[in-house]
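Enquirer: quick one, fold the following:
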Amino acid sequence: MAAEVRPLLPARAPPGPAALTPDQAYWKTFKNQVLLPSPHNSAVTSITTPTHNPSGSQADVFAVTSGGRVQIFNIKTRKLVKSISRFGLEDTARSGVLRRDGRILLAGGDSGTVQAFDTGSRAILKQWRGAQAHRQPVHVVRWNPSVLTDLMSCSDDRTVRAWDLTEDVAKWTGVGHADYVRSGCYLPEQQSMIASGSYDQTVRLWDSRQQGAVMTFKHAAPIECILPLNASTLAAAAGNEVSILNLTAGRPEHFVRAHQKTVTALSTAQNSRRLLTGALDGHVKIHDVTSWEVVGGIKYSAPILSLAVINAGAEDRHLAVGLQSGLLALRTRLAGSEKVRAKEKEKKMQALLAGEGDEYERKQRKKDLRQGVRARDRGKDFQGEGADIVITGNERSRQSMKKLSAWQRSLRGGEYGLALDQVLQPDDGTVKNAEVVTLVTALRHRSALRIALDGRRAEQLVSILEWCLKGIASPKNVYLAYDVMLVLVDLYSHKLVEWAEDGEEGEEVVRLIKRVQKRVRSGVELAERAASTLGMVQMLEAG
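Expert: Just a heads-up that it's a prediction; the model follows:
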């Protein structure tokens, strides 16, 4: 029985980039990145926002700690508001954090001193130091989310302490860690519960109304950072993994392994539906807190030491990342009227660059006069509806089989030159680029391209050169046009002088070859300029 003859499948261009997922689209809206150098290029070790206020009001500032000072930035403008540097000459500030009303800044230091500053006057309101305080560096200080005058601190002296702003000595001390305590926090909705993470590879849960740890979780690496996800769940970064601890069940629920190096910073976003992790590998990974899968990521140029998603009201406003190189990277998410203005500004700039500024202004005036829904947006929400999804099997009915076209029959019979002529000079006079691409691709695969192009007269090369001229300008077809031109030059370069003197057909071939040469040279120049521009942009980004 003879084999079934089926039409040659059309060649398809390589697929473009995959469509963005909702999470990827969301995090791509964090744009307008600014890189702010820290004083003396000191590493940015802490980024904090005011503690959450149950009443809903919150100061519109955030604190950034680097070197010997704490800088306060405005959330709305991203501008520096205050800089507090009243630390010792050899002291290093740690963990600057603002109270929820923004009036008092709390900070630790390598000297072991815990200080409270008035953010208005920069005056020191309170200092805890000496025999009744910490004697080694204090890396973490935090305000109680419920009580305005309560705070806590964690120190390298292996203790966790709770303080009252009006008292000189600690009202509670947690003793039990065997190494530096470098992370700590209050648990939400439980003003007496404190969690701490230590380099002794444990996370301990404390009740400040009693002595001794209530619960201990042992890990395989030192604890760099802890973050409460809710009243009963805690995230702890140990080495290059993050453990999700269930405080009610007293066991880890899940281990998040997405980084190659130590995880140093944690933050939540999208109303605690996403967990962000930053690490020394320079990556920020976004995780879904339901499945714990990675749903997005951002790469930075240096190891990450601190990370925070800064909110404006109920929405995520900024993604702030502190780098070991001394840079604070701020990405801002525009929303509402700001987003509309930014988009209009971008369109106007594109119109000006294209020399169509007057036309753009005219269209804008007409747009402002229109009322109601714009015509181009009408029905936009219904695109794609009503489409049927049909899954076919391996049916081979005669009705579903298409007849072979003339060039496909010639290709099947091995008449490669005739097939090329038929596809470039069809009976109806309309050259279909998809068919040309399919045929040339098939000839390359069969190593028959040279056979199809050999032995031709000058007038038979005109249609081929015209297609090559168009193909060079198309990124999808340039590689095929290149192969065809390479074979043509090899076969007919010795005849160009003869054709140039022969007559009209020969002159047309020479003219087309010169046009191809000119277009290639123009493309090379554009590519060189693009590469040069890309290099300058990369230098600006690195700076």
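
Enquirer: C-alpha from now on. contacts and neighbour counts both.
Expert: OK.

Enquirer: next, the contact list for the residue nearest the centre of the chain, please.
Expert: Nearest residue to the geometric centre of the chain (CA atoms, centre = their mean): I298, 3.9 Å. Counting by CA atoms under 8 Å, 6 or more residues apart in numbering, I298 makes contact with H283, V284, K285.

Enquirer: nearest to V70 among those?
Expert: For these, the residue nearest V70 by CA to CA is V284; the value is 23.5 Å.

Enquirer: could you also give me the structure for this next sequence, so I can compare it with the first?
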Amino acid sequence: MAHISYPFKKTNKTLYQKPASILTEDSLYWKKLGLPYLVKEFGAIDYLDFSPVEPYYFAATCSVRVQIYDPITKVVAKNISKFVEAAYGATFRTDGRLLVAGSEEAVVKLFDVQSKNVLRVFTGHTGPVHRTFFTKDQVKVLSLSDDKSVCLWDIATEEKVATFSEHTDYVRAGAPSPISPDIILSGGYDHAVKLYDCRSNETVLTVNHGSPVESTLFLPSGGLFISAGGTEIKVWDIFNGGKLLANISQHHKTVTTLRLASNNSRLMSASLDRHVKIYDISSFKVVHNIDFPNAVLSMAISEHDDVLAVGMVDGVISIRKREQPSHHTGEKQGLFKFAPDHVEVGTTTVDTVVSKQKAVIEPECDKLLRKSEFSKALATVLKAVVATKHPEKTAAVIQEMLRRKILHIAMVGLDEQKIGALLKFFIKNLGETRFTRTVIDAANVFVDVFDAQVKLFSEQNLWLYKSLQKELREEIEVCKKVSELEGAISLLLAGAQVDTSSTLESNEPLIPSTKAQKEIVIDV
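Expert: The predicted structure is shown next:
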């Protein structure tokens, strides 16, 4: 009997991929920032700031010291530890030679970066000073304190030039004007953002952000400023009496830091929701998003966007350095260096070069599925690098095995380590809407296969199994509450006398059904 070969259908992993935005020039540009290099400090990273001059060192303020890192070697180049209590908000002057920082000691200290010596100590605040900046003329220092005051200090005489005490709560955000040394900005936990003119010692503008203000900055023109607090970023027009021009709400937790990048054409925001978002200044639309493993407290980016440093609450600094593009020097390479100048390298007027078709590389899991080595195929996609970074590949293979009704065969051949990896995948992705249906169906098969062997599991796998039980119980409780809420909303809509043309159709569910998540109950 002749053997009939059927075409092999590749595993479809596009079904489980995140809904990706259109691949733009911004996405390509920011994705060239290399893999993160992580550095662990002893406390939360309060503030990060890059030196404006080469070699673009950056200062990380954490605990009772300021660490100055070399972004190329990723090691500490200088350590400024002349603080008795916590240091805050260290920033460089534009020449990179001086650095100013606040502290829990209620003083502001000015350092020489090269020698690390304390040059000035500005005393006068009665509370911790969380943010410090140099003014436009570089001869004065701005400080913002928990004593609800904003002060301006003269570096040469070490004296206080101006004081503003109009906030009613902590002042932990501010910025000097980029066009005038006498205009300064402050943001407080009283929700107010205030603009001061130091020539007349008065407040010239006050706006209400609506949440405790965590960060502020001026746009390069000096006529607009941006405030961040709560989950919102707001853009204000100074010359129109503080008119609100834009309200950006792209984060779901507190926004902690604002920065300008790409020659001031892009705005960056960092948040406790573990995201750094990048906006186009012209439209304030998100053009790229970068994820981090923990809540982001501080962020800074170097000149020309070469290095991105992000500080997190657990004391980890993530350093991403841009991959340097290979620059074409114009010099002819190899044998072509002897070609005449009038002949363009790489072209010919006689021959037609047909480019070689690149062979399509088949994924390893598909090769193993083709050979009916199901356990090995499943083990391939349960590797940590795949299941963590590309869970859609793991889900796609599991779904393909469910479709072929061979998942139970693949599970039987798994060793203890891979069983643990499978349980971890279930626990991590149970609540992910892309994978919920697949995880539930696969977990049902898992119970059928290993129900009699659960007590023989290793201690770690038994703990993972019980954790999966707990996750399922919590998910079922959430589903019950969602169903109750859906019923309550339906009753309210049914009783409301509204125009049907402006409301939802009655046959459209208000909340996506999640009843499938109730199907599984595991008994040890």
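
Enquirer: can you calculate the TM-score here?
Expert: After superposition, the two chains reach a TM-score (TM-score structural alignment, normalised by the length of structure 2) of 0.62; 357 aligned residues with a CA RMSD of 3.3 Å.

Enquirer: about what we covered before: map the residue nearest to the centre of structure 1 onto structure 2.
Expert: Alignment note (TM-score structural alignment): I298 of structure 1 maps to I290 of structure 2.

Enquirer: ok, A162 of structure 1 next?
Expert: Using TM-score structural alignment, A162 of structure 1 lines up with L152 in structure 2.

Enquirer: swap in I451 of structure 1?
Expert: With TM-score structural alignment as the criterion, I451 of structure 1 has no equivalent in structure 2.

Enquirer: where's I451 of structure 1, which helix or strand?
Expert: In this assignment (DSSP states H and E), I451 of structure 1 forms part of helix 449-453.

Enquirer: list the helices and strands that helix packs on?
Expert: Contact partners of helix 449-453 of structure 1 among helices and strands, from 3 or more CA pairs under 8 Å, 6 or more residues apart in numbering; DSSP states H and E: helix 416-424, helix 478-492.

Enquirer: for those helices, which one sits closest to Q190 of structure 1?
Expert: Across those, closest to Q190 of structure 1 is helix 478-492 (CA to CA), at 65.7 Å.

Enquirer: next SSE downstream of the helix or strand hosting the residue nearest to the centre of structure 1?
Expert: Using DSSP H and E, I298 of structure 1 sits within strand 294-299. Sequence order places strand 304-312 as the next helix or strand after strand 294-299 of structure 1, per DSSP H and E.

Enquirer: which helices and strands does that following strand pack with?
Expert: Using 3+ CA pairs under 8 Å, 6+ apart, strand 304-312 of structure 1 sits against strand 44-48, strand 263-269, strand 274-279, strand 315-323.

Enquirer: tell me the secondary structure for the aligned partner of N271 of structure 1 in structure 2?
Expert: Aligned by TM-score structural alignment, N271 of structure 1 pairs with N263 of structure 2. Here N263 of structure 2 is coil, with the state taken from DSSP: H, G, I helix; E, B strand; the rest coil.

Enquirer: got TSV for the contacts of I298 of structure 1, with secondary structure, neighbour count and distance to M193 of structure 1 too?
Expert: As requested, these are exported to TSV (DSSP: H, G, I helix; E, B strand; the rest coil; neighbours: other CA atoms under 10 Å; distance: CA to CA, whole Å):
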residue	secondary structure	neighbour count	distance to M193 of structure 1
H283	strand	22	32
V284	strand	24	29
K285	strand	21	29
